[in-house]
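Participant: curious how this folds, go ahead:
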Amino acid sequence: ISAIVDVDAVKKAASVNQATITEYFVAELIDAFQRVQQQTVSSPKRYKPIRISVPVNIRKIFGSTSMRNFTLFVVVGIDPRLGEYTFAEIIEQVRYQIRNGVNSKSLSRQISRNVAGGRNILIRYAPNFLKGPIMKILSERYGDRLYSSTISNLGALTLPSGMSSHVTRADFYLSPSKSNKVSLAVVGANGRLYLNFSSVLVKRTDIEREFLSTLVAKGIPVEVASNRDELL
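Facilitator: All right, here's what the predicted structure looks like:
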């Protein structure tokens, strides 16, 4: 499912909450997960924490010009087992957790941890036929299962003047996984934001519906398209 929204309308909604566009969308996605969980899980005792993985471009933080995928992830979220969170409470948590996690000291700790894992003698010298399955198990246990979804915002595309007039829209997509069944990718171009949901779910669009309908309810016009027309 894809959606197009006006960037100024989203900026206004974000600024009202003293948040960036990314922080605002993360909060709305968490709130959508919270509502769907309330609708589908019979007892609050069975609620699960809601965590969103947010990729961070760390080139600026470390002054790097690397063309490699130089990113780390900040995982933010809430625990609905403690009670229902209002949107104001959610966005307050999101602002704090993202801003607390996006700094050189916190990110350096992540880098050190990742490098230490790569230098582990058992991992370095293990044969590939053993290393592959082990790394897959570790990824499933300590990777995707630690969060509910991923949202990545590329920001506004900067195009050459001779090209921008010929570009009608921009898109990019994230790959959902067995654990993270729905993911959201955002990119801006020509005053618009293009939101693309990727999902492994064939017949369920609960999260997408909750997220987009809330934007509309808050006065943000949304154009929606899907390759699953029967679900719109």
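
Participant: contacts and neighbour counts: CA atoms only from here.
Facilitator: Fine.

Participant: identify the residues contacting the longest helix seen in the chain?
Facilitator: Identified as the longest helix of the chain according to DSSP state H is helix 21-40. Contact partners of helix 21-40, identified using CA atoms under 8 Å, 6 or more residues apart in numbering, comprise 10-11, 13-14, 17, 44, 47, 50-52, 77-78, 80, 87, 90-91, 94-95, 98, 151, 153, 206-207, 210-211, 214.

Participant: here is the second sequence; please produce its structure so I can put it next to the first one:
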Amino acid sequence: MIKSAVPKAKKIPNYFRAVHGITPVADIKNLAAQREMTITDYLLAAMLYALYRNAPRPYKKPVKINVPANLRTVFGTPSRRNFALFANIGFDPSKKADFSFDDIAEEIKGKLKQGVSREELEKMVSLNVKTASSPLVRFMPNAVKHMIVKLGFRYSGQKKFSLCMTNIGIVKMPPEMAAHVDRVESLLGGTPFKRLSADIISDGKMMLITFTGDNKSMAVQRDFFRFLAGRGARIRVECNDWESWGGEA
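Facilitator: Just a heads-up that it's a prediction; the model follows:
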């Protein structure tokens, strides 16, 4: 198993920080179009760039982001359960001395589409089913299964990526309801082993990019939003810990 680089950050005990970046969808769409990328791919590259800038040096581990794929749309199921699998998209910064955003964008171009393709997802589903169908697993006591899964999640699953990012997309609602909604928000829950997560949601006009977590440093969030602003996106930042942010947009 190859572990991913994670920016060093101290934990804030019993605290959950949320940093929102509000921006017009059109601004991000234009930036993505300039590089012939989808919005998700562009934001993925920008987050990888922010993580890369804050990763421990010298670079020895890949920088990867965990991106979920909604299996309902892929397999056409009406299931209301959390039916998803994940692709780890990133690059190896040890390949050369320095990576620019453009380098990273080229490095990951097409990887997300390939990683969440039906063919790749079917392989993952097949592997999961094969594991669950094993006689050893089937007859193993549940208490032992739960312990193994927890240990695997802690020491293997969470080590394969630097951050989890999900793009929920456009939230559609009836016009009668939309008239009373100022904006839509989504806060992605964290885990005991990852200090930072990110999600993206939109009402079609405005996009809300939210970082959540309990890490003391906000360097990744700040670098991410500054990068987008530097490329021309209009960004308004909100935070439930504005003093730590420094009051800078």
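
Participant: superposed, what's their TM-score?
Facilitator: Superposed pair, TM-score by TM-score structural alignment, normalised by the length of the first structure: 0.91. Supporting alignment: 226 aligned residues with a CA RMSD of 1.5 Å.

Participant: mind listing what's buried along the longest helix of the first structure?
Facilitator: Neighbour counts over helix 21-40 of the first structure (16 or more other CA atoms under 10 Å) mark 21-35, 37 as buried.

Participant: mind listing the strands for the first structure?
Facilitator: Assigned by DSSP state E, the first structure shows strands spanning 2-6, 50-57, 71-78, 149-156, 182-189, 192-199, 222-225.

Participant: burial count for the aligned partner of residue 147 of the first structure in the second structure?
Facilitator: Aligned by TM-score structural alignment, residue 147 of the first structure pairs with residue 161 of the second structure. Burial measure for residue 161 of the second structure: 24 neighbouring residues, criterion other CA atoms under 10 Å.

Participant: now the one 4 residues further on
Facilitator: Residues near residue 165 of the second structure, counting by other CA under 10 Å, number 23.

Participant: nearest residue to it in space, please, no chain neighbours.
Facilitator: Setting aside the residues directly before and after it, residue 165 of the second structure is nearest to residue 198 in space (CA to CA, 6 or more residues apart in numbering), at 4.7 Å.

Participant: tell me how far the equivalent of that neighbour over in the first structure lies from residue 152 of the first structure.
Facilitator: Matched by TM-score structural alignment, residue 198 of the second structure corresponds to residue 184 in the first structure. From residue 184 of the first structure across to residue 152 of the first structure, the span is 7 Å (CA to CA, to the nearest Å).

Participant: now do the shared contacts for those two.
Facilitator: residue 174.

Participant: which residue in the second structure aligns with residue 49 of the first structure?
Facilitator: Residue 49 of the first structure maps onto residue 62 in the second structure, by TM-score structural alignment.

Participant: okay, now that match: neighbour count?
Facilitator: Each residue near residue 62 of the second structure was counted by other CA under 10 Å, and the total is 23.

Participant: which one is it nearest to, not counting chain neighbours?
Facilitator: Using CA to CA, 6+ apart, the closest residue to residue 62 of the second structure is residue 92 (4.2 Å).

Participant: can I assume that neighbour is in contact with residue 61?
Facilitator: Yes - at 6.7 Å, residue 92 of the second structure counts as touching residue 61 under the criterion of CA atoms under 8 Å.

Participant: before we move on, back to that, measure the residue nearest to residue 62 of the second structure to residue 175 of the second structure for me?
Facilitator: 46 Å.

Participant: do the same with residue 244 of the second structure
Facilitator: Distance from residue 244 of the second structure to residue 175 of the second structure, by CA to CA: 38 Å.

Participant: who's more crowded, the two?
Facilitator: Shown here are residue 244 of the second structure and residue 175; by other CA under 10 Å, residue 244 has more neighbours (12 against 9).

Participant: residue in the first structure paired with that one?
Facilitator: The equivalent of residue 244 of the second structure in the first structure is residue 231 (alignment by TM-score structural alignment).

Participant: show me which of residue 184 and residue 152 of the first structure is the more surrounded one.
Facilitator: Shown here are residue 184 of the first structure and residue 152; by other CA under 10 Å, residue 184 has more neighbours (25 against 22).

Participant: contacting residues for that one?
Facilitator: Counted by CA under 8 Å, 6+ apart, residue 184 of the first structure has contacts 149, 150, 151, 152, 173, 174, 195, 196, 197, 198.

Participant: and the alignment partner in the second structure of the last one, what does it touch?
Facilitator: In other words, residue 198 of the first structure. Using TM-score structural alignment as the criterion, residue 198 of the first structure maps onto residue 212 of the second structure. By CA under 8 Å, 6+ apart, the contact list for residue 212 of the second structure reads 16, 17, 18, 19, 187, 188, 189, 190, 196, 197, 198.
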